[in-house]
Structures are given as C-alpha cells and as structure tokens.
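J.: what would the 3D arrangement of this be:
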Amino acid sequence: MSFSLNFYSIRKLLNIKRSKAFITNSVRLQSVQHAAPIKRICIVGAGPAGFYAAQYLLKQLSDCAVDIVEKLPVPFGLVRFGVAPDHPEVKNVINTFTKTAEHPQLRFFGNLTLGTDVSLEELRERYHAVLLTYGADQDQELKLPNEQKAHVVSARKFVAWYNGLPGAEDLQPDLSGRDVCIVGQGNVAVDVARMLLNPLDSLKSTDTTEYALEALSRSKVERVYLVGRRGPLQAAFTIKELREMLKLPNVQTLWRAGDFKGIDADFAKLQRPRKRLTELMLKSLGEQSTKSATESRKQFLPVFLRAPKSIFDRNMEFSITELQNNVAVATNATEQLPADLVLRSIGYKSSCVDSSICFDVQRGQVFNQRGRVLKDAKSQIVDSGLYVAGWLGSGPTGVILTTMNGAFTVAKTICDDILSHSIDTSAPRPGLDISGKRVVTWAGWQRIDQAETQAGKESNKPREKIVSVPEMLNIAGV
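T.: This next block holds a predicted model:
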C-alpha cells in the first residue's frame, strides 16, 4: 500500500514544471536507466505470495519488468478461493494487489498453466529470474481404508466448493445427515465448521456461491465434531476463529472437561497468544455447565487427544492418545464418533507441475535454500535465477501475514542476487511470447470482475463468482 502511494506521488511530482536544471537531470537519469537492459522477472502464481513479491520487486528495482503467470483466468489465489466468505475484511488485501497489478511495469497473464501451456525451460530462457509461487493444490491424506468413500471429503475441496473454484461446483457434499466429523483443528477446519453451523441468513450477503447457499439451505447437519490428535494447549486454531464460533447464534459449544485435565501445570509457561486462547477455552468450558443443552438445536463439539483409526459408513473410530514430549502417542483405547460426513483437514501439499523442478515429493514442496531453488537435493547447489516463495517453498503454514513476510524475504533475495551480479542481467530477455495463446490480461480480468459484481448486486451480495472457465474467457474477450 505504501509503495503504491509513493510511486504515484513521485510520478505526479515528475509532471510538475521545474527548473531547466531539474528537467536536464531527469532526462539524464532516464537515459542512464535505459542504457542497461530491463531486468525481466516472471512470477508463476497470482496468489498472495506472487503479488507481495511483485510489490517488493517493483519498489526496489526501478529498471525491472514483472510478468505474473496464472493458470486460472482470474487472480488472487487463496484470497479469492480460500478465505471464508464471512471474512470480507481479510479479502481487502485484494485492493493492495490491484494497485500492484496496475503498475505500468507489471503484466498479468491469466489462463496459462505451467507445465502445459508453457514450460519452465521456456520461462527461464525468456526471463532473467523466475519465481515459483503457485501454491498448494493437494491434500494430506489420512491413509486409512475406506478413505475414498463418497462421504469422506477433503476440507480443501469443501472450501473450494462454497468459494467458487472452477471445477469444485461438482462436489455435491451430502449434507443430509445430522453429524459431521472434521478431522483436524486448524483454522480451515474451524472455517468449515462455522459454514456448516452458521445461520443461512448471515451467509446470504456474502460471496458464498449461490449453489452452495442452496445446498446449505437444505442441510440437516446439527452437530459438528472438531477432532485433533493433541490437547487443548496444542490446538492449531487461533483465538479469532474460536471467538467467532462461540458467538454463533443458536449454536452451543460443548467441551469435554477431561480433555483439560492437568493443563494447569503448563499454563504459566505459555506464551501470551497461547495463554489467551487457553483462557478463552476454559472460560467457555466453565460457562457451558450453566446452559441447557436444549437451548440450541446445533452443537459444536471440539474433541482432543484422538487420532483417526478407522472409517465406517456412519461413524469413525479414533485411538485415544497421550502426549509424550508434546507428541500424540496412540494407546490401545478407542472411541467411536458419529460421522454421516467426514471432512479431512490435516494439511495441504503442492504438486510438481514441471519435471524440471527440483521437487520433494514426500513433503510436497520445492527443494530450496531460503527461497533459492536447488539443482538437486543431494548436492545442495543453488539453481541460479530460480526461486520459490509461499506454501510451495515453505509448506502450508501460517496466515496471509506470514506469506507476506516470506514473499518479501525471497523478493529481497532476488534483488540482492541481481545487484551482486549473481544473476547475469547484461543481455536482454524478451519476456513471454503469448501469440497464439488464449491469455486473459488484467483488462480481461476487470471485465470478469465487473460481470461478477453486477450479478452480485441483484442478490445484495458483493459478487456472484463465475465458476465456468469458458464463460470467464468469453467475458474476458479471448
């Protein structure tokens, strides 16, 4: 945000009439800048990591040109398709990304897929540096029998379904049962629980897709279990997410008192954020005994110290765990929980979309040293000019602020490598040749954006997302 303001302020300043000496100096400065070839940088992925990196690069390198390549016709990645619809304030970061995209030295190329429409080899030939930020599009699995049954769905796909990711509209989750069991206790898991338990009226004014609203209106879900391997002190959700759950109208949160046994001994050692979260859980636990279970038809049921063991048609079996050195160890004791629908939410992983990427298949991320991609995992030799940022390089950790800091760090590394001549920028590079390709430019995205917001006005929503790629391309005019 601050960069955008500074850039346009400087441009305005340069348009003001100055003395002859000032004009002469400006012309001299421009001629010096154009004496050296433009430093061309390609970013693959138009999510938060990609846009934050672009913002930093354009601010620090006055003689660079940045192209962002994105497989979808639309930008913003997880901000558009991952952030919960009832969290519009989080999506405000799109305003910052839009200002970056409108920088005269940035181009957006949507509807181009790395590994299919363009190879990494081609990008590296046409740019001085390539930064991979295409995110994590796969799920970690439980690796249990029956995991492929129809009533077992990944939380990632469920989120994509109500957020309008193209292709996810065909998911059709079965919401006809009373009990949903979410395996995992991160913020994504809590988002999903909130969407299932939220009154429908509170979602109608969000950008939740119309088909999801229709399905949720028929939902028979009344109880949502949120199950984790470890205890309350290790819960992965944040205090903000928990507060929202506790405030849901006509939803009762029911904790298990036994899960909190013995935590007093470690409470004083907790860092402030963890201590505040624990205090909120204990406060809610203390208040639930004074409330009647009949006050609310719906229930939110966090369950700790349970590891998934078996999946059945209408329930799940969990091993009861014990913490040993902060690690959940399964005991011989088990418990079954009702589960008409199982939502797996135990983490994401990335895909290797081009065979020339040095990729860690086991961890689902690119081999790298502080953002510099390696030629191979054994030698630890850096592949000069190739970088990675975001979840593709770090694994799926943190929130948007974490991604921002990581992207800035890698972008600084790129700047340092260019300025120290670790990357040879002496010869010009042409940038991507998009002739013959159906590319959505930023102007094309603006037409899609306008169509969505106009459709949303008819239902008093911020937008009605288009989920058909052919329809997007038609509106974009390609």
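J.: could you use CA atoms for every contact and neighbour count after this?
T.: Noted.
J.: and the longest strand along the chain, what's buried?
T.: Ranked by residue count under DSSP state E, the longest strand found in the chain is strand 327-338. Under the neighbour-count criterion of 16 or more other C-alpha atoms under 10 Å, strand 327-338 has Ala328, Val329, Ala330, Leu337, Pro338 buried.
J.: structure for this one too, so we can compare:
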Amino acid sequence: MTHRVAIVGAGPSGFYAADGMLRARPDLHIDIIDRLPTPYGLVRAGVAPDHQGTKAIVRQFERLLAQPDVRFAGNLEIGRDLTWDELNEAYDAVIVATGMTIDRRLGIPGEDLPHVWGSWRFVAWLNGHPDFRTGPDLSAVRSVAVIGNGNVALDVARLLAKSPEEMARSDIVPEAGAAIAAAPLTDIYVIGRRGPEHASFTNNELAEMGRLTRAVAVTDAAGLDAAPPASDPTPERLRKAKNLDILKGFAANQAGAKPLTVHFLFGAAPVAIHAAEIELSTGRLPADLVVTCIGYEGLPFPRREDVFPVGWARRGPTGTIPTNRAESHAVAQEVLAFLKERDPKSGPDILPAAIDAAGWHRIDKQEVAAGAAAGRPRVKLTDWQALLDVAQAD
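T.: Prediction:
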C-alpha cells in the first residue's frame, strides 16, 4: 500500500509540488482537485491572453497528468462536495495550492461603484473564466485608471491598449476582444503610489509598453533620476535601474502621438473614486473605468501538521510562475519527510464523481478546434454547463 496525497488547486504551484514528490517517490498516488472542470489555474485564467509563451508551461503539466498514479478531479469544491476534514481523514497529506482570487480592496470612498473592477475579475473575464462571463460596459469608456505598479497593472493597460491585429493570435474571449476594439479609448493612466524607483514591473513587460502600434507610452521626467533603494538585493536594483532607463525613453514621447496614450504616473495615491473621475493625492483625472491591481487575498484553510500550503496560499500573491517551482519542490520535500515517518492510511476512495483528465481533454480538443477555425490558439468555453456537457460527453 502506498501513501496518498491530495493537492487542492490545479494551478502551477500544485503541479510543481506533484512533480517534486514524484521525482523522489514515483509510487505515490496523487489526486489534484480543483473546483473548475479545467486544470492549470492562473495559467488558464490569470496569465494575459496575449502572452502565449508563458502559457506553454502547461505542456509540462500535461505530462504529469498522463502518469498513471496522478488523477485530476475537476468540478469538485471543498465545502460543497467535500470537507477539509474528509480530506484529512482519507489522505496521508494534503497540499493546499488554492492561490488567492479575491481582489484586495483600496479602502477609499467610491470603490464600490459599478465602474470599479478588481484585476482578478477583469483578467478572468478576458480569459473566459466561467464565473466571470460578463465584463464592464466599455461602449463609452474613453479614460481608464489602472491602479498599481506591478506586472498585472501592465497586463491590464496593455490588453486595453493593443490593437485587434496585435491581439489576433491571443486566446482572449472574442466578446471581450470585440468590446475593447470598439471602445472609444483615448487615455490609460497607470498610477503608482510610490516613486518610479520602487515600481515592481519586470523589464520586458515594461519595455513592451513602448512597442504598441496604436498607443504611445509617456511619463514625466521628474523623479526618473532617483536611484533604486540601496537595501535591495543586487538583482532587484538592476531590474529597477533598467526600469528607470525604459521610463526615461517614455518621457521623451509626446502624448497624443498615437490614437491612445498610456500615462505612467508616480507618487500619486488614490484618495476617492467618483462617477467619471478618480481623485488622487496629486489632483483629479478622468476615469470612466477603474481597475485596481493592488494584490489579492485567499480563502482560509486548516492549519495542521498534515496540511502543507504552497504557492500564493503559502507566501501571498508575489512572484511569477517560475517562482513557484523551487518553492513547490521544497514543500514536496517537506511532505515526503512527513510521510516517511507514517504508515499509509487505508480506506475507500472518497472522491465523488468528478471531471477527470479525459473530460478535460475533451474540453481542450473542442477549444483548440474552435481556435483553429478562427486563426487563434483556442476559443474557450466560458459557460459552466457547456464545459460540463463537453467534458462528460460519451
């Protein structure tokens, strides 16, 4: 009899944890459980649809799903179909890889207005998450305020600023792509509370903002001579210094040189949101849509010796997808050390009927076929029942 491990959450950190355990213990039985009928978590629902190279990591995860003792169990929700206690009783260890999917609040007046969207909800809509099928009304949106100085803020600004031709090879939901293309956008403001030397953009993503065909990136040269914090590790200082160089290039650009202008504003803290504008510590700006990109929160899970959080559930919403690999492999070693001291539990399989890997492959096949017909990587199924119908088809 072998040990059984449940991984709750079929995103990158969960798959990397499975990979780390199987490298040392290929005899383990691993069940990867997710509330969605589709695996891959943020790779499918959170990575920007125009960054297909980032999404290619799923090929590695597919190889894991093909292993005989790895089982995908989709459309199972903890609290609805199973309890945490049931998992702990049935499995020798439980890995929590549920991530964080609740948009953090600004804590200012007006953030509950209908034109204020959190980045998770906004990007999930663009990516066809079945919980977020309806997006904001963009038909009269001319000015957008994007609050945040990380890559998610860049994703939101870039996806709104790109032309339909630039998005042609993405897997953005067609309805969302059409809504953005038809919007009368003229200005996007990327707003940071701190100075440019503190921005957490990665260099490639920031530089990409300077290569858009219908949008020009601009900023104020004031403050761009600041030095990155001396207390930062050397790689961080180098990244921030390169960001400052890229921003200096933006400072030489002219607003209005292209149909759409992306303004990078620093040292501007949001104070309040109004019907068609945002109030900052530095003044007011027009804003028909506000997208907050200030981080996420997660749902609670049990804290006990046989429960091992990983990824964002462990460290919070920081880092990129590759960041998860080393951490997940380290957690895998913790799990293996824990199992080494314990005999395997015996008992029946407690998982109710679920969408298995074969069901996911039916969804995948249909989406890719629809994409091929449209000249895209895939056209996603976005309706819960449609996903289940395809997955469960004979």
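J.: may I have the TM-score of the superposed chains?
T.: After superposition, the two chains reach a TM-score of 0.95 (TM-score structural alignment, normalised by the length of the second structure), with 393 aligned residues with a C-alpha RMSD of 1.9 Å.
J.: returning to that earlier point: mean per-residue distance, the very next helix or strand once past the longest strand of the first structure to the second structure?
T.: The C-terminal neighbour of strand 327-338 of the first structure among helices and strands, as given by DSSP states H and E, is strand 341-344. Compared with the second structure after fitting, strand 341-344 of the first structure deviates on average by 0.8 Å (mean C-alpha distance after the TM-score superposition for the first structure).
J.: please name the nearest non-neighbouring residue to the spatially most central residue of the first structure.
T.: Against the mean C-alpha coordinate of the first structure, by C-alpha atoms, centre = their mean, the closest residue is Leu78 at 3.6 Å. If the residues on either side of it in the chain are set aside, Leu78 of the first structure comes closest to Gly47, at 6.2 Å by C-alpha to C-alpha, 6 or more residues apart in numbering.
J.: could you do Ala193 of the first structure as well?
T.: Nearest non-adjacent residue to Ala193 of the first structure (C-alpha to C-alpha, 6+ apart): Val224, at 6.4 Å.
J.: quick one, whatever helix or strand that neighbour lives in and strand 327-338 angle?
T.: Using DSSP H and E, Val224 of the first structure sits in strand 223-227. On the basis of axes from the mean of the first three to the mean of the last three C-alpha atoms, to 10 degrees, strand 223-227 of the first structure is oriented at 160 degrees to strand 327-338.
J.: and the next helix or strand after strand 223-227 of the first structure against the second structure, how far off on average?
T.: Downstream of strand 223-227 of the first structure, the next assigned helix or strand under DSSP H and E is helix 239-246. Compared with the second structure after fitting, helix 239-246 of the first structure has a mean deviation of 0.8 Å; criterion: mean C-alpha distance after the TM-score superposition for the first structure.
J.: so which elements touch helix 239-246 of the first structure?
T.: Applying 3 or more C-alpha pairs under 8 Å, 6 or more residues apart in numbering; DSSP states H and E, we find helix 239-246 of the first structure packed against helix 187-197, strand 251-253, helix 272-288.
J.: that helix corresponds to what range in the second structure?
T.: The alignment of helix 239-246 of the first structure onto the second structure (TM-score structural alignment) spans residues 203-210.
J.: quick one: the matching stretch to chain centroid distance?
T.: Per C-alpha atoms, centre = their mean, to the nearest Å, the displacement of stretch 203-210 of the second structure from the mean C-alpha position of its chain is 18 Å.
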